[in-house]
Every structure is written in C-alpha cells, then in structure tokens.
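Novice: sequence first, then the predicted structure, then my questions.
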Amino acid sequence: MSKVQPFEFLKETKKQIDAHIFDFLPSAHEHPEVHQFYQMMLDYPLRAGKGLRPAICLLICEAFGGNPQKAMNTAAALELLQNWALIHDDIEDGSDLRRGEPCLHQKHGIPIAINVGDGLHCKMWEMLNRNADLLGYELAFEIVSEFAQLSNSIVEGQHIELSWVENNRWDIAEADYWLMCIRKTASYTCITPCRVGALIAGASKNQMDLFFEMGKNLGVAFQIQDDVLNLIGEEKLYGKEIGGDISEGKRTLILIHLLNTCSQTEANRVTEIMGQRREDKHQDEIQEVLALMERYKSVQYAQRRAKTLAQQAYTQFNQTFSYLPETQAKHIFLQLVHFLIDREY
C-alpha cells in the first residue's frame, strides 16, 4: 500500500471536486445581470480552499468499502454548502478577507453577496437531487435528510455565537463553547461528511451514529486550531486577517481561558475592548488583548486542548472501526486527523 500524504490527497481531491462543481454550475446567460450572477457564484468556489469536507466524505466511503465515485455528488454538495455558508458568515462577522481575497460583500455589497450565497444554497440541493439517478431515490432521500439536519445544526450554532456578541455576553463557559462548536463546526466539518460517506457505502444507522463522538472531538479541535491561526498564523497562508476574531469580538476558547485566568481589572479591560464595534477598535487595542493572551499563555492552552481532542478522535476511530480493512483510505483519514491541527491554513 503506497503512502499518500494528507496534503497531496486534499490537493488532488480538491481538483476533482472543483471540476465536478464547475461542470455543474452555470457560467453564462444571455441576460447580462443573470450572467453576472452566475459569475459571482463561481467566486468562492474558485478560491484556494482545503476541500476538507468532501475529502472526508470520499475517504470514509472508500474505507467502508464503497465506490468514492458514487459519493462525488454528495461530496460536491458539501463543498457548495461550505461556500454559501462562508459568504453569509463573512457578512455576519463583518470580515474583510476570505482565502486571501476581499470577501464577496466587500467587493459587491451585502445585498448582492447574500443573494449569491442563496444561489449556491439552491445549487447545493440541486446537486443532491442528482443522487436520485446515481444512487436510487431511497438513498438519495436519506442523504437529503442528513443535509437538512446539518443545515439546522449549522444555523443553530451560528445563532448561539452571534447572540453572544449581540447580547454582549462574557460569562461564556467552556461547555458553552463546546456546544456552539459541535453544532456549527463539528457537524459539517466531520460528523456529517463521515455519516454520508458511510451511508453511501452501505453502513447501517448504528454504524453512522458511532461517528458522533469521534467527529465531535475532531471538529472542535479543528475549530480551536482555526481560532489559534486567527491570532498567530501567517496571513498569506491563513487567508484571513490576523486578529480578526478580536476585531469581531468572537468568544473563542482562547478568550474564555484569558478571562478565567487574568485579573478582574484586566478582564474588564479586555471586555471593554472586545465589546466595541469592529470599526471602533484600534490596532493598539487589538495588540493589547494579544499581549494579555500571550502573558497568560491562553493560545498555548488552546493548542494543548486541540491536540488532546485530536488524539482522542484518532483513538476513537481506531477502536470503534477496528474491523475496517487497512486500506489507503483509512490510513489517509487517520493521518488527516493530525494534519488538521498541525496545519497553517
């Protein structure tokens, strides 16, 4: 069995998924405004991303003995979901950069960006409809049901996070953070990609349900690493503005640790800065919060938690699915677990 590195697999899979999506999405129309709309729908999919979620779907499908080609529509739908969700997320967060370029709403305004996100959302369901001919109506409907549950989970998690900022809440415990991450990030980063990949391969409901604990831990580890990179990553690699989470007032594990560790006077200062509107924050105030995070080793705390969760996910997968043959797909997935928290983008 030849060894393929996770980065190489992600790169190759991204090419395949991109080709599948670009062949599917309309790119031209006789009406100039509709033509422009179609071109804008290609914007985020054309940007350099990891293609993580479709890759996990294809790997699990193959690891469970399925044909990954039969999972291509579903994997592509996961990538479309990622892109429409990011367009909306960037608007809600007031972000400037996405994958190294200005966010869609920064280029074209909020109303148009929302509509383009809605367009990709519609195309996600259309892509899933293709499964009826490929997999049969019953299996196609089960996959649609998985996506419906996933969509509900994502918006619930997003609402939790947005509400913390809107209501100026600072009494966030780690348990609150876990809940938000599980619903928003873990559900679509790992749990559902694993579930639908296994489903297409013929896994039972009981087997699919076993992905929850492993997927929860891996998904939260992924989110923590994303929070870490937002503070100490290299902007060119990370693709988003460094310190953006502080600008946006996001409640991350790093911030929760800081507020639970620093003095009350310092905590008051941090919440004063974090509670300001994005446009009112100055760079020296962002640096002030970063300095406190460094003093109290909050980033290192988060990194340790991410590594622990990733190791738990690795062990859980090995133990729970020990009966799976030692295939290349299984090997790459297990490598991917550690890659997700060692990544720089």
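Specialist: Cool, the structure landed. Treat the numbers as computed from the prediction; the structure is a model and nothing was measured.

Novice: can we go C-alpha only for contacts and neighbour counts from here?
Specialist: Fine.

Novice: the longest helix along the chain: which residues count as buried?
Specialist: In the chain, ranked by residue count with DSSP state H as the criterion, the top helix is helix 137-166. Judged by neighbour count (16 or more other Cα atoms under 10 Å), helix 137-166 contains these buried residues: 139-141, 143-144, 146-147, 150-151, 153-154, 157-158, 160-162, 164-165.

Novice: and if you look at stretch 319-338?
Specialist: Judged by neighbour count (16+ other Cα under 10 Å), stretch 319-338 contains these buried residues: Phe321, Gln328, Ala329, Lys330, His331, Ile332, Phe333, Leu334, Gln335, Leu336, Val337, His338.

Novice: and stretch 14-25, by the same measure?
Specialist: By neighbour count on 16+ other Cα under 10 Å, the buried set for stretch 14-25 is Lys14, Ile17, Asp18, Ile21.

Novice: mind listing the strands for this structure?
Specialist: In the chain, the segments counted as strands under DSSP state E are 97-98, 101-102.

Novice: okay, those, which one's buried deepest?
Specialist: Counting by mean count of other Cα atoms under 10 Å, strand 97-98 has the highest mean neighbour count of the strands of the chain, with a mean of 19.

Novice: what does it rub up against?
Specialist: Identification of contacts with strand 97-98 by Cα atoms under 8 Å, 6 or more residues apart in numbering yields Asp90, Cys103, Gly239, Lys240, Glu241.

Novice: residues in contact with Gln316?
Specialist: Contacts were defined as Cα under 8 Å, 6+ apart; by that measure Gln316 touches Glu213, Met214.

Novice: same check, this time on Ala85
Specialist: Under the criterion of Cα under 8 Å, 6+ apart, the contact partners of Ala85 comprise Gly117.

Novice: I'd like the distance between it and Glu8.
Specialist: Ala85 is 26 Å from Glu8, where distance means Cα to Cα, to the nearest Å.

Novice: do the same with Gly233
Specialist: From Gly233 across to Glu8, the span is 22 Å (Cα to Cα).

Novice: who has more neighbours, these two?
Specialist: Taking Gly233 and Glu8 together and counting by other Cα atoms under 10 Å, Gly233 has the greater number of neighbours (21 against 10).

Novice: show me the contacts for the more buried one.
Specialist: The contact partners of Gly233, taken as Cα under 8 Å, 6+ apart, are Ile242, Glu344, Tyr345.

Novice: the second one contacts Val228, correct?
Specialist: Spelled out, it's Glu344. No: in this structure Glu344 lies outside contact range of Val228 using Cα atoms under 8 Å: 9.8 Å.

Novice: let's bring in a second one:
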Amino acid sequence: MQDIKEVLEMYSNSIYSEIKSALSTISPDELKEASIHLTDAGGKMLRPTLTILSCKAVGGDESDAIKSAAAIELIHTFSLIHDDIMDKDDIRRGKPAVHKVWGEPVAILAGDTLFSKAFQLVINAKSDVGSSQYANDTLATVADACVKICEGQAWDMGFEGNFEVKEEEYLDMIFKKTAALLATATKAGAIMGKGSEEEIAMMYDYGRFIGLAFQIRDDYLDLVSDEESLGKPVGSDIVEGKMTLIVVNALEKASADDKNKLIAILENDNSSPSDVDTALNIFEKYGSLEYSNNLAKEYVNNAKELLDLLPDSDYKNALKLIADYVLDRKK
C-alpha cells in the first residue's frame, strides 16, 4: 500500500456491491434510483474502508465487517441527502443533489430508506460472524452515532448568528456532526473483528481524533486552498457566516474593533472578496489559522499514537496513512 488512493480503493468494489445488493429490493424504481444516486456519483468510501481496516487490524476478516461497512456508508449518505435539503445545496459529488432531481419529498424518503437499510445490514451481519452479540454491539454503536449526528446538526444550525460560541462548544458540535460517525466506523470494525475491549475503545478514540481533525481541516482549507481544488469559491464559509474553529478562535482573541469588523462581515449575506480578505487578515493577525492547523495536527498525532497499541500489520500502516491523509488532503 503505497498511497492513500490505493488504500481507499482496496475494498470499494466489495462495499459498492454490498450496497447495491441491499438497495436492489427497493420499490418503486424512482425511490430506488434516488437512494443509489449519491453512491453512483462516487465518493471516497473513507468511512467503510476504515471499518474494514479496523476489523482486519484487530485480527478479523473482511467478510466479518463488510455489511457493517456498507451500513456506515449508507448512514453517511443519508446524512448528506438531508443536509443538502436543509442547506439548500444543489450539487453533491459533482452531480445534482438528490432533491434537485427528484424533489424534496422523494429525497427525504430516499434518506429515510438508506437509514433503515443500514440497520437491516447490521442486523444481518450476525450471520457473517456467527454470533448476534457482535452485531448487537455494532447496532448500538451505530444507533448512538445517528443520535449524535442529529444533535450535531441541530447545534450547528443553532450556532448561526451566535458569535459567543466557545471553542469547547464548537468542538463538541463537530464531534457529534462529523467525528462520531468516523469513530463509529472504526469501533464497529473492531467489534466485528472480535477485538478486545481495549482495542475497541482505542479504535473509537482513533476515529474520534481523525474525525475532529477532518472537520477542522475542512474549515482551514476553505480559506487557504484554491477554488479548483475546493470545487467552490475560497472563503465561502465566511460569506455564508459559518461558525468555524478559526472564527471562534479569532472572536475570542480579537480587539473590540476587529471583533465588530469580523461580525459585520459574517452577518453580511453579500460579503465581497475584499470582505473575505479583511476577515483573512484578522485571522492571520490573531494566529487563528495557525492555531486551527496545529490543533488538527495534534489530533492526528494522538490518533497515530493510539495505533501503536496494535500489532504491526499492513492494516495498521494503512490506518496511519489515512490519519496523515486527513491532515494533508487538499480538498
């Protein structure tokens, strides 16, 4: 395994086949097509790959975790469909969002269908590992993640226009909205691989750390990347008035004058490129970009250190490579 592309493609065909099989019985055809739309559009398959790698890293087989891996990807896809509706986003993975093709009612049903199919997959996974206990433990983990995703989304919406959000509150929000499912992916793999209690707990924390770093890196890239890599205008989070770790940190450190300037830009629905530049200058002035990037690095290092508890293997190395990818990616 030489690079991240190879790692993320290792199990993609198996995961895709499992998903297609799970969704093949959906009717009517319109609902089936809407449900498979985002999977057919592509995607990194990061979360299900983490599930299988975590399973194999603790001594399990791919077949033990394939249904749980597919379930994790369905949960992720369900959340994307509903997010696009709530955020009124028209494009996802380079294609029209589900609600733009089939309308909001069918899109909501498609998301609900994927959510339900995910739980069916985990329940059926007991036949792969020869015991219902592993599937039950994974089911409980997935259900907990789903609650956290909804809580995180609610907190995220509640933070809009609230310029007193504290760092601890923001980190708790992104844990629930983003990191919880990554942590569930790695924990589920360890459970289905019949790992020890220590290994299962460690893999959850590994997923939690890289999940936090993943979202913080997203915030950072929005400001330092280029439009071609991002697939959207640089600084769009500023234009949309989003609360990110960078914004939270800057607002906590800024002088009254700079704080008022930044809030005015975030509140303006028609912020100009010069406004974005002003915000960037404020972030640079108070070291908020560097702070955000350093915290993401710290989380990734914590994740990699946890993996030292595992025996050496190609799968452990692949998990370390994914941790590095979370930090080094450009989009």
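Specialist: Cool, the structure landed. Values in this document were obtained by computation on a predicted structure and should not be read as measured data.

Novice: can you pull the TM-score for these?
Specialist: Structural agreement between the two chains, given as a TM-score (TM-score structural alignment, normalised by the length of the second structure), stands at 0.90; 329 aligned residues with a Cα RMSD of 2.3 Å.

Novice: grab the nearest non-local neighbour of the equivalent of Leu74 of the second structure over in the first structure.
Specialist: For Leu74 of the second structure, the aligned position in the first structure is occupied by Leu80, per TM-score structural alignment. Excluding its sequence neighbours, the residue lying closest to Leu80 of the first structure (Cα to Cα, 6 or more residues apart in numbering) is Met124, at 5.6 Å.

Novice: picking that back up, can I get the strands of the first structure in JSON lines with distance to Gly219 of the first structure?
Specialist: JSON lines is the format used below for the strands of the first structure (distance: least, Cα to Cα, whole Å):
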{"stretch": "strand 97-98", "distance to Gly219 of the first structure": "20"}
{"stretch": "strand 101-102", "distance to Gly219 of the first structure": "25"}
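
Novice: distance of Thr186 of the second structure relative to Met45 of the second structure?
Specialist: Spatial separation of Thr186 of the second structure from Met45 of the second structure under the definition Cα to Cα is 13 Å.

Novice: comparing the two, which shows the higher neighbour count?
Specialist: The neighbour comparison of Thr186 of the second structure against Met45 (other Cα under 10 Å) goes to Thr186, with 30 against 21.

Novice: quick one: what's aligned to the more buried one in the first structure?
Specialist: Residue mapping for Thr186 of the second structure onto the first structure gives Cys194, with TM-score structural alignment as the criterion.

Novice: and the gap between that match and Gln283 of the first structure?
Specialist: 41 Å.

Novice: same question for Ile143 of the first structure.
Specialist: Distance from Ile143 of the first structure to Gln283 of the first structure, counting by Cα to Cα: 46 Å.

Novice: ranges for the helices of the stretch 101-250 of the second structure?
Specialist: According to DSSP state H, counting those that start in this stretch, the stretch 101-250 of the second structure carries its helices in the segments 104-124, 126-129, 132-159, 167-174, 180-192, 197-224, 227-230, 236-239, 245-253.

Novice: among these, which is nearest Asn302 of the second structure?
Specialist: Using Cα to Cα as the criterion, the shortest distance between Asn302 of the second structure and the helices of the stretch 101-250 of the second structure is 7.0 Å, found for helix 197-224.

Novice: burial check on Met72 of the first structure, number of neighbours?
Specialist: With other Cα under 10 Å as criterion, Met72 of the first structure counts 23.

Novice: Lys250 of the first structure too?
Specialist: 18.

Novice: tell me the contacts of the closest residue to it other than its chain neighbours?
Specialist: Taking Cα to Cα, 6+ apart, and ignoring the residues beside it in sequence, Lys250 of the first structure has Val165 as its nearest neighbour in space, at 7.0 Å. Applying Cα under 8 Å, 6+ apart, we find Val165 of the first structure in contact with Gly249, Lys250, Arg251, Gly275.

Novice: now those: which count as buried?
Specialist: Gly249, Lys250, Arg251, Gly275.

Novice: what's the second one aligned with over in the second structure?
Specialist: With TM-score structural alignment defining the correspondence, Lys250 of the first structure maps onto Lys242 in the second structure.

Novice: from Leu266 of the second structure, how far off is its match?
Specialist: In terms of Cα to Cα, Lys242 of the second structure sits 7 Å off from Leu266 of the second structure.

Novice: sorry, back to before: was I right about the match of Lys250 of the first structure contacting Ile265?
Specialist: No: if you go by Cα under 8 Å, Lys242 of the second structure and Ile265 don't touch, sitting 10.9 Å apart.

Novice: Asn136 of the second structure against Leu121, yeah?
Specialist: No: using Cα under 8 Å, Asn136 of the second structure makes no contact with Leu121, being 11.6 Å away.

Novice: ok, back up a step: format the contacts of Gly233 of the first structure as a markdown table; extra columns: distance to Ile110 of the first structure and neighbour count.
Specialist: Rendered in a markdown table, the data for the contacts of Gly233 of the first structure read as follows (distance: Cα to Cα, whole Å; neighbours: other Cα atoms under 10 Å):
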| residue | distance to Ile110 of the first structure | neighbour count |
| --- | --- | --- |
| Ile242 | 22 | 19 |
| Glu344 | 29 | 17 |
| Tyr345 | 26 | 20 |
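
Novice: what do we get in the first structure for Tyr5 of the second structure?
Specialist: For the record, residue 5 of the second structure is Lys, not Tyr. Under the pairing rule here (TM-score structural alignment), the equivalent of Lys5 of the second structure within the first structure is Phe7.

Novice: please read the previous query as pertaining to Ala22 of the second structure.
Specialist: Residue-level alignment of Ala22 of the second structure against the first structure, with TM-score structural alignment as criterion, gives Phe24.

Novice: residue contacts, its match?
Specialist: Going by Cα under 8 Å, 6+ apart, the list of residues near Phe24 of the first structure reads Met127.

Novice: distance-wise, check it relative to Met127 of the first structure.
Specialist: Plainly put, Phe24 of the first structure is 8 Å away from Met127 of the first structure if you go by Cα to Cα.

Novice: try Val34 of the first structure
Specialist: Relative to Met127 of the first structure, Val34 of the first structure is positioned 20 Å away (criterion: Cα to Cα).

Novice: between these two, which one's more packed in?
Specialist: Neighbours of Val34 of the first structure and Met127, each counted by other Cα under 10 Å, are more numerous for Met127; the result is 20 against 13.

Novice: quick one: map that one onto the second structure.
Specialist: In the second structure, Met127 of the first structure lines up with Leu121, judged by TM-score structural alignment.

Novice: that match against Ser68, yeah?
Specialist: Yes: using Cα under 8 Å, Leu121 of the second structure makes contact with Ser68 at a distance of 6.5 Å.

Novice: quick one on the thing from earlier: show me the contacts for the match of Lys5 of the second structure.
Specialist: Here Phe7 of the first structure is in contact with no residues (criterion: Cα under 8 Å, 6+ apart).
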